[in-house]
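A.B. asks: could you look at this predicted model? Sequence included:
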Amino acid sequence: MVALNRDRWLDLERPDSGEKASFCYFRGGKGWDVGGYQKACSILRDVKFKSTVRMSPKLLDLLYLIQVWLRINRLPYKILVNSGYRTPQHNSKLEGAAKQSLHIKAMAADIRIPGLSVDNLGKLAQAIGVGGVGFYPTKGFIHVDVGKVRTWRVAESTVLEPEYWIVELLDPSTDAQWLANLAPDWPELEMLA
């Protein structure tokens, strides 16, 4: 994909912690930017339980592709992160959270973009075709993950049946070694074992 052969920048904001960051996590022709990758992991951390882990690079690329499309089309593009990584303890305390949530594997984020409707943002994420997209219109955000391609809509706190399920064609594996080199002191995740 052409957009992935260049510097990859993200503009993220975390309303619950007040953080705002614009950073490059990948340098075209050079590879992963250690400081940028660590910034992404920090802003996507479990804020409530104060836990930072190595986030899936595929998730960062998904967020990047969403922003690239919005920028090209001169639309609002600052991603507000409601939730990124969640500790299993945090996840278990949330009403309606899946027990095997991809948030606990650092492979998911709940996001919104001011000025963009949940439906339009969700349709954009679906069009990219990587992972799951959940629509939460009454809560004002979408869920994106880099698991199997699927979609669902939540209305009035009730999960409806998925609209469709498609077997993911992309390899969800991640290169554990370079992640370990970028953040050697952060906890290992099951997906990286």
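C.D. replies: Good, I have the coordinates.
A.B. asks: use CA for all of it now, contacts and neighbours both
C.D. replies: Noted.
A.B. asks: contacts only, for the spatially most central residue of the chain.
C.D. replies: Against the mean C-alpha coordinate of the chain, by Cα atoms, centre = their mean, the closest residue is residue 109 at 3.7 Å. Residues counted as contacts of residue 109 (Cα atoms under 8 Å, 6 or more residues apart in numbering) are 44, 81-85, 103, 143-145.
A.B. asks: any buried residues in the top helix by length along the chain, and which?
C.D. replies: For the chain, the longest helix by residue count, based on DSSP state H, is helix 57-72. Neighbour counts over helix 57-72 (16 or more other Cα atoms under 10 Å) mark 57-68, 70 as buried.
A.B. asks: ok so, going back, ok, for the residue nearest to the centre of the chain, nearest residue in space, not its chain neighbours?
C.D. replies: What sits nearest to residue 109 in space, not counting adjacent residues and going by Cα to Cα, 6 or more residues apart in numbering, is residue 84, at 4.3 Å.
A.B. asks: second structure follows, compare the two:
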Amino acid sequence: MTCRDPQAPARPARRTALRLLAGGAALPVLGGCAGRYEALPSPWRPGSRLDGLIPATDTYLDITNANTHEHLALRFADDGRYDGRAIRALDWMFRDWRENRHPEIDPRLYWALAALSTAARQDGHSGRIELLSGFRTRRTNAMLQRQGGGAASNSYHTRRRASDIRLEGVPMEQVADYAEWLQVGGVGRYHERAFTHIDTGPLRTWSA
């Protein structure tokens, strides 16, 4: 997926984020525009690339829950304001489906997924997201730990600040590289099941 300023003229040769990151190239960000939005994601991380790109990010999300097979296609914000009904629908999609618990998800996570989806569509992919795991209650998280599912005891899933995803047509490594470049928070690469963990906690990366 390409990391670029959507307002800049198109260039004949498209360079992927993965190649740019491998080469250590400086990538463009949008500065001085975030103030156009009245409802900004939380927690605020001044200077992060994600926050700089918010004004140019299409808030359209096309998500399928891999566990419940529910599907949503919507925009969660427009003209700098959140759509309350869309946010509630997303929160329900990201619920702990085992217990049907659906607290308010950190909206920064939705912005991160929207940025990933926007970049994928700009590179000719569908931008569709498969959600493997969103919010987890502590009881569900403990059960997954007992089953050896790799759940951490202090998982950001239990704090409503994490998701495990696949992006249709985009390799897991490329999704993870772009999420890391966005400075969303935590980014985990899970090779066996080919999914990416994204959370809004401190900046860090790992591989499993």
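C.D. replies: Right, received. Where do you want to start? Please read all numbers here as calculations on a predicted model, not as lab measurements.
A.B. asks: residue range for the longest helix of the first structure in the second structure?
C.D. replies: Helix 57-72 of the first structure lines up with residues 107-122 of the second structure when matched by TM-score structural alignment.
A.B. asks: mean deviation of the matching stretch from the first structure?
C.D. replies: Compared with the first structure after fitting, stretch 107-122 of the second structure has a mean deviation of 0.8 Å; criterion: mean Cα distance after the TM-score superposition for the first structure.
A.B. asks: quick one: the helices in the second structure?
C.D. replies: Under the criterion DSSP H, helices of the second structure are mapped to 17-23, 49-53, 84-93, 107-122, 138-146, 172-182.
A.B. asks: same list (those helices) but as a markdown table, adding distance to residue 99 of the second structure.
C.D. replies: As requested, the helices of the second structure are exported to a markdown table (distance: least, Cα to Cα, whole Å):
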| stretch | distance to residue 99 of the second structure |
| --- | --- |
| helix 17-23 | 38 |
| helix 49-53 | 32 |
| helix 84-93 | 12 |
| helix 107-122 | 21 |
| helix 138-146 | 8 |
| helix 172-182 | 29 |
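A.B. asks: among those helices, which is nearest residue 62 of the second structure?
C.D. replies: Closest approach to residue 62 of the second structure among the helices of the second structure is made by helix 107-122 (8.4 Å; Cα to Cα).
A.B. asks: angle of the closest one against helix 172-182?
C.D. replies: Going by axes from the mean of the first three to the mean of the last three Cα atoms, to 10 degrees, helix 107-122 of the second structure is angled at 120 degrees with respect to helix 172-182.
A.B. asks: what's in contact with stretch 166-181 of the second structure?
C.D. replies: The contact list for stretch 166-181 of the second structure (Cα under 8 Å, 6+ apart) reads 1, 3, 17-18, 21, 49, 112, 116-117, 120, 125-132, 186-189, 191, 194-198, 205.
A.B. asks: with stretch 27-44 of the first structure instead?
C.D. replies: 4-8, 12-14, 19, 23-26, 52-55, 60, 81, 83-85, 109, 182-183.
A.B. asks: quick one: the longest strand anywhere in the first structure aligns where in the second structure?
C.D. replies: The longest strand of the first structure (DSSP state E) is strand 19-27. With the alignment judged by TM-score structural alignment, the segment of the second structure matched to strand 19-27 of the first structure spans residues 70-78.
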